[in-house]
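Enquirer: fold the following for me, if possible:
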Amino acid sequence: MVIGEKFYEKRKNNYLNLVKRQNRAISIMSTARLIIFFIGIILTGFLYTKKYIYLSISSFLCFLILFIFIVIIHGKIKRNRNYSLVISKINSNCINRFNGKWKDFVDDGEEFVDIDHNYSFDLDIFGRGSLFQWINTANTYLGRRKLKSSLSTCLKSAEEIEKRQEAIEELSKKLKWRQRFEAEGKVINEKIGDPAPIIKVAGDRNSVYTNKCLILIFKILPAITVSMLILHFATNRVSKSIPLLLIVIQIFLLIPKAGQRFKSLGVVYEFKNSIKIYDKMIKLIEKEKFHSAYLMKLKSNLINDKYKASEQIKKLVKLCDVISDRRNSMYIIINILLLLDYQYMFALEKWKEKCGGNLQKWIDTIGQFEELSSLSIINYDHPKWYIPKIIENDLVFEAKHMAHPLLGEKGVCNNLTIRKPSTVGLITGSNMSGKSTLLRTSGINLVLAYSGSAVFAENFCCSIMEIYTCMRVSDNLEKNISSFYAELLKIKNIVKASKEKRKIFFLLDEIFKGTNSLDRHTGAKVLINSLSKKKTLGLVSTHDLELGDLEEESNNKIKNYHFREYYKDDKIYFDYKLQRGISKTRNALYLMKMAGIEIENDIQK
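Expert: Prediction:
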C-alpha cells in the first residue's frame, strides 16, 4: 500500500466514523422529537381540562417552538450525514484509483467515444478503461463536457497551457475543498441534465410581464377578489355575484398564453434540484481564496460590482421552491384566486431582467472548475510526475523515464526523443513486446501535457502539435467500409494535415496491414518518407524489418528503435525497454506453437 492510498483510507474511515456518530445523533433527535410531541400534547391537554387556559396556550407554544427547533436540528444532522457518506465514497474512489479498481467507476464517458476522432479512440481517452474514467470527478453536464473538450481538443497556446498548469497545481493542494466541491454535485442523488432549457428560459425576455401597470392590476385584482369573498362569507353585506364575477374574470385572465407560462414555469421546476446544486457549488467557489491568475479570472465570472452570483442564484432557488407548489392538488383553486401563475412570471421575469443573461456564464464557470479539479487529481496523487515544458516554436518531443499513466506502477519507463534532424521514430520488435503501448504512452502523455496536468515522466518537453493516430481500425459493416479502407481514410487525414503545413504529431501502428506484403512495404516506405519531410514528428511501429533501411536512406531523418524479448525455461519474457536499432528477433512462430499449432522444426529454423 502506497502513502497516498493510506492517506485516503484514513480519510474514508474518519468520515465513516463520523457517519456512525451522526446516525446516533439522528436516532436521539428522532426519539426526542417524539417524546416532546407526546409530552406537549398531554401537558397542554391536562392544563386545558383544568381550565388553565393561558398556561395551556403557553405550554402549547413552548413545546411547538421546541419541536420545531428539534426538527431543524434533525434535518441539519441528516444533511451533514449525507455529505459525510458522499465524501467517504469519494475517498473510496481515490483508493480505487491507486489499486486499479477505477475501471469499475460508473461514469466512463462512453457517450464521448468517437471512432473517427483524430486520436481519442486509439489512445483510450473515453470509454471503459479510459483516461476520462480514471480522473473524472465532474457531475454537472457542462463539467463533464469541459473535461471531454480538454482531453479531445489539444490546440492551446503555450501561455494558456502554462496558466492552466498553475491553476491545476493550486487546486491539487486544495484536497478538502475539491472533495467538498465534488460532494455538492453528488449529494442529490440524481443525474444533472443539460442546462440548455433553463439557460434558454433565463435568457428569453417577455416585456408583458415587466409592464408596471399590468403588474399593479394583477396584484390588486386578486386582493379585491379575496376581500369580497371574505366580506361575503363573514358579513353577508356583499352579494355573492360580485366575488363570483371577479373569479370568472380571473379565470378568463389565466387563459391567454397559459401554455407559454406552463412551459416556462415547468422548466424552472424541472431544474429545481440542479439549481440548488449550482447554488452550493457557486458559494464554495466564491468563498475560496485563489492565487493563480486563471482561477481568479474564473472566479471573477461570479462576482461583479452589483451582486454575487450566489445571491442571485439563491433568489432563483426560492422561486423554484414556490413554483414547486404548482404540483399541489389545491393549486388550481389558489391559482384562480391569486393569479399565482402571473405572480410567478412577474418574479421570474424580474430575476431574468437583472441577471438571467449571466446564468450560462455561471454554470459554465462551475463546469470549468470541475474540469480543472478532475485534472488536479493527477498532480496530487502523483507528486513525482512532471509538469511539462511547452515550447511554442520548435518541433520537439522529449521524454525521460516516461510510462503509461493508466498502467500506474506496472508501467515500464522509457526515454524517447524526437526532434530535428530525426523526426520519425521507426519501432520494430516481436509481437507483444510493447510497440503499441509505447505509441499510446507517448500520445496520452501528450494529451495530458496539453490539458495542463502532470505527465508520467521524470522530464517532459514538447511543442504544440495536432495529434493524429492510426492504430485501431476495423471493418464497419454499417458504412460498408473494410478495415483497410478505414485505415486509408485515417492516413488520408494525416497526409492532408501535413500538406497544409500544420504541426503534426502522428502515431502509426502496423500501417497497411490489411494488404499484401509487397504493397504494404512500398506504401509504408512512401508514406514515412513523405511525413519525414513535413512539419511533423511521429512514431511508426512495424513488423517489416526492411523498413529499417530508411534510417540510412533518409539521412537520419528516420531513426530506428526496437523492443526485444528473451527466453527462460522454455518461456518468453519481455523487458519492454526501448532500444536503438532494428529488432533482431522474431517470436510469431513460437507464440503459434504455444497456442497449440503444430509447427515442424525445419520450418521454425
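
Enquirer: going forward, measure contacts between C-alpha atoms and count neighbours the same way
Expert: Noted.

Enquirer: what distance do you get for Gln165 to Asn556?
Expert: With the distance defined as Cα to Cα, to the nearest Å, Gln165 ends up 35 Å from Asn556.

Enquirer: and Leu539, which of the three is it?
Expert: For Leu539, the assignment made with DSSP: H, G, I helix; E, B strand; the rest coil gives strand.

Enquirer: please work out how many residues are found near it.
Expert: 26 (other Cα atoms under 10 Å).

Enquirer: in stretch 18-31, what's buried?
Expert: Neighbour-count burial for stretch 18-31, counted by 16 or more other Cα atoms under 10 Å, picks out Leu18, Val19, Gln22, Ala25, Ile26, Met29.

Enquirer: which ones among those map onto helices?
Expert: Mapping these onto helices (DSSP state H) picks out Leu18, Val19, Gln22, Ala25, Ile26, Met29.

Enquirer: ok, of these, which one's closest to Lys191?
Expert: Looking at these and their distance to Lys191, the nearest is Val19, at 24.2 Å (Cα to Cα).

Enquirer: quick one more, to check against the first:
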Amino acid sequence: MNEAREIYLKNISELQLEETNLSKKRKLIGWARFLTIVALIVWMVKMFKASLPILIVGIVLLLILFLVFVAIDVKWKTALLYTQSLLKVNRRELDGLDGKFSTWESGDVFNDPTHAYLSDLDVFGNFSIFQYVNRANTSGGKKVLAQWFKEKADNSIILQRQKATQYLSKQLSFRQDVDAVGLDNPIDENVSKLVDTWTKLPNPLAAGAWNVVKIVYPIITLSTLFLYLNDSISGGMFSLAVLVFLIFSFAQTKKITASYDAINKLEPKIATLSKQLSLFENLKVEGELLVTLQNKLRNENISASKSIADLRKILEKFDVRMNVFLFFFLNAFLLWDVWVTLALNKWKTAFGDKVSLWLNTVYEVEALNSLGTLTFNHPDWIFPTINDTYFNMAATEIGHPLIAASKRVNNSFAINGQDKIALITGSNMGGKSTFLRSLGVNLILANCGAPVCAQSMTVSPTKLMSSMRIADNLAENTSTFYAELKKLKQIIEAVNGGEKVFVLLDEILRGTNSLDRHAGSKALMTQLIEQKVVAVIATHDVELASMQNDYPGKIENYHFDVQVAEDQQLYFDYKLKNGICQRMNAAILMREIGIKM
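Expert: Below is the predicted model:
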C-alpha cells in the first residue's frame, strides 16, 4: 500500500475519534450551561427575600460560571470545526490517490485558447493537471500555480523550487494545517483589491489634533454626566449637552464611514490570513527560497501574523455598531469611533503598504505546498536533473501523471542536441498522442520545479509549443484546418525569431487532403531542422519516415505497434519501439463498425 494512503487512513481514523469526542464534550457543556441558567433562576426565586448581598453574590458567581462554560464551548466548537476541516483535507487526498479529484477547482478560468500548449495538454479544466496538483484555497495561490504552469521559470528558480518542494513534502502537518485553515473562509481575489483601495484612501482624521481631542472630549462629557448625577446641573441642561455631544460625535462618525466600509469587508478574511501567516512564520525552514519568503514576513520586532492579529482586534472594536444603545453611548461620551479610527490609521501607516507583500507570500507558499503534496503523494516520482544546454531530454520509464499507476504504461525516451526530430508512426489508438502528452505534461512540471512521473529524467527546461488538439471556431468562422494553421504559424514565428523551443506535433495538417498534407508536413519538418529546432512528431503518414535517409542523425524513427489476433481482435502494448510502424489497424476498425472493406 502507498505510504501516503496509509497515513491518510490513519489520520482519518484519529480525526473521526477526535470529532466524536469533541461532539460529546459540546453536548455536555450545553447541558452544563442549561443547568447553570436553571440554577440561577432557582437561586433568584429562593433567595429573593433573603439578604440582598447573598443574592447578588450568588447571581454573580453563577453568571461567571455560565460565561466560563460559554468560553469552553466556543473553544471546543472551534476545535471541532478545525477537526472537521482536517478530516475533509485527508478524505480529499485519499480520493485524489484513487483518481477522484473533481472536488478541487478545475482552473478553467486560467485557460487561454491562444496559448502555445494549454489546450493540447489538458493543463486546465476538468481532469486536468492543474486540478490534480492544486491545493491552494486562495484565489492568489491558484493564480500563482497557474502562472507556473503557463511559462518556464529560470533554471535557478526551478532548482530553488525543487529544494523548497522537497522540504515541504516532509512537512505534512504544516501543509494540512494551511489547507484546513483556508478551506472554510478562503481569501478570494477581492481581498487584494480591497486592501489596495483602503491603503490609498486618505486618513479621515488628522492624528495630531485628534490625539488631543480624543482625550479632552471624554473628560468634558463624563464631567457633565457626573455633574448631572450629583444634581449640579438640571435635566434640561444635561439633555442639551448630550444633544451637542451626539451631533459632534456623529459628525465624525460620518467622516469615518468610508474608511470603515472599505476595511470592514475584509474582517472575515483577516483571521484566515493571520493563521496562515503564523503557520509559515513558525515553520523551521530550509533552502534559499523558503528562507527568503519567511524573511518577507518580518518587520523589525513584529511579525506579519501579529500585525494582522492587531488589525483584527482593532476591527472588532467597530462591532459595537451592532448594539445600538452601546454604539450611541460610547460615541456620545467617549468618541469611540474616533479612538478606533485613529488606531486603524496608525496601523495603516505602519503596515498598510506591506499587506500585499504578505498576501503574495501566502500565495506562493500555497503554490509550493501544492507541489509538496504532489511529491508526498507520489514518492516514486523524481525531481529531474536540470541541464543548461539546448536541448537534452532523457527519461527512463516516463508516463502520464493523470493515468493511474495500475493502468499506466511507461516508456523510456531520449532526444539530445539541436535540429533533432523524433518521428513517431503507429496505428490508431496505439499510444502516440498519449506519449506526446506524457512528454509535454512532464516538461511543464519540470519547468516549474515539480517532480515528474518518471524513474529518472534529465531535461533542459525549454519553452514548450504544440499543435495536437485542433477544433474549429464558429464564433470566429474558423475551420479546423485554418485553426491548425494558426497554431503552426505561432510555432514558425517563434523558431524564425530564434527562440529555443521544444515542439510537439500530432497529425500535422489533418484537415486537408493527403497529398497536400504529406507535402506540407515534409516542408515543415525540413524547416524545423534548418532552424535547429527539437521536435517530437506523431503521424500516420509512414512515408514521412523516409526523410531519415535525407537527414541522417537528425531524424529518428519510432513507432507504436499493434498485434492482431487470429479472431481479428487488436492488442496494444503501448510500448515505444525503434523504427517504422509496419502494421496499421484502420481497416480492421472500419470493418468492425460495418464498413465493407
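
Enquirer: any idea what the TM-score comes out to?
Expert: Structural agreement between the two chains, given as a TM-score (TM-score structural alignment, normalised by the length of structure 2), stands at 0.94; 591 aligned residues with a Cα RMSD of 2.1 Å.

Enquirer: hang on, the earlier thing: redo the ones in helices among the buried residues of stretch 18-31 of structure 1 as a markdown table? Include distance to Ile467 of structure 1.
Expert: As requested, those are exported to a markdown table (distance: Cα to Cα, whole Å):
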| residue | distance to Ile467 of structure 1 |
| --- | --- |
| Leu18 | 47 |
| Val19 | 47 |
| Gln22 | 51 |
| Ala25 | 56 |
| Ile26 | 55 |
| Met29 | 59 |
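
Enquirer: Ile491 of structure 1: which of those is nearest?
Expert: When those are ranked by distance to Ile491 of structure 1 (Cα to Cα), Val19 comes first, at 55.8 Å.

Enquirer: list the contacts of the closest residue to the closest one other than its chain neighbours.
Expert: Excluding the flanking residues, the one nearest Val19 of structure 1 by Cα to Cα, 6 or more residues apart in numbering is Arg81, at 5.6 Å. Listed by Cα atoms under 8 Å, 6 or more residues apart in numbering, the contact partners of Arg81 of structure 1 are Leu18, Val19, Gln22, Asn23.

Enquirer: any idea which of the buried residues of stretch 18-31 of structure 1 is closest to Ile42 of structure 1?
Expert: Nearest member of the buried residues of stretch 18-31 of structure 1 to Ile42 of structure 1, counting by Cα to Cα, is Met29, at 19.8 Å.

Enquirer: tell me the contacts of that closest one?
Expert: With contact taken as Cα under 8 Å, 6+ apart, Met29 of structure 1 is in contact with Ile70, Val71, Ile73, His74.

Enquirer: more neighbours, Gln165 and Asn556 of structure 1?
Expert: Set side by side, Gln165 of structure 1 and Asn556 show unequal neighbour counts under other Cα under 10 Å, the larger going to Gln165 at 26 against 15.

Enquirer: just checking, the more buried one touches Val455?
Expert: No: proximity of Gln165 of structure 1 to Val455 does not meet the contact threshold set by Cα atoms under 8 Å, at 11.3 Å.

Enquirer: all helices for the stretch 301-450 of structure 2, in order.
Expert: For the stretch 301-450 of structure 2, the helices defined by DSSP state H, counting those that start in this stretch occupy 304-317, 324-334, 336-351, 355-377, 432-448.

Enquirer: helices of the stretch 151-300 of structure 1, residue ranges please.
Expert: Assigned by DSSP H, counting those that start in this stretch, the helices in the stretch 151-300 of structure 1 fall at 158-172, 175-186, 196-203, 212-235, 241-254, 258-270, 272-287, 293-300.

Enquirer: the residue mapped onto Leu131 of structure 1 from structure 2 - nearest residue in space that isn't next to it in sequence?
Expert: Following TM-score structural alignment, the counterpart assigned to Leu131 of structure 1 within structure 2 is Ile129. Sequence neighbours aside, Val123 is the residue nearest to Ile129 of structure 2 in space, at 5.2 Å (criterion: Cα to Cα, 6+ apart).

Enquirer: do I have it right that that neighbour meets Asn134?
Expert: No: at 11.4 Å, Val123 of structure 2 and Asn134 do not qualify as touching, with contact defined as Cα under 8 Å.

Enquirer: joint contacts of those two?
Expert: With Cα under 8 Å, 6+ apart as the test, Val123 of structure 2 and Asn134 reach no residue in common.

Enquirer: and whatever residue of structure 2 lines up with Glu111 of structure 1, what does it touch?
Expert: In structure 2, the residue paired with Glu111 of structure 1 according to TM-score structural alignment is Val109. Residues in contact with Val109 of structure 2 (Cα under 8 Å, 6+ apart): none are found.

Enquirer: tell me the SS of Val109 of structure 2?
Expert: Val109 of structure 2 ends up helix, using three-state DSSP.

Enquirer: separation between it and Leu55 of structure 2?
Expert: Val109 of structure 2 sits 65 Å away from Leu55 of structure 2, taking Cα to Cα as the criterion.

Enquirer: tell me which element the residue nearest to Val19 of structure 1 falls in.
Expert: Using DSSP states H and E, Arg81 of structure 1 sits within helix 53-99.

Enquirer: how far apart are the very next helix or strand once past that helix and its match in structure 2?
Expert: Next helix or strand after helix 53-99 of structure 1 toward the C-terminus (DSSP H and E): helix 131-135. Here the mean offset of helix 131-135 of structure 1 against structure 2 after fitting is 1.2 Å, by mean Cα distance after the TM-score superposition for structure 1.

Enquirer: and Arg164 of structure 1, what's its match in structure 2?
Expert: For Arg164 of structure 1, the residue aligned by TM-score structural alignment is Arg161.
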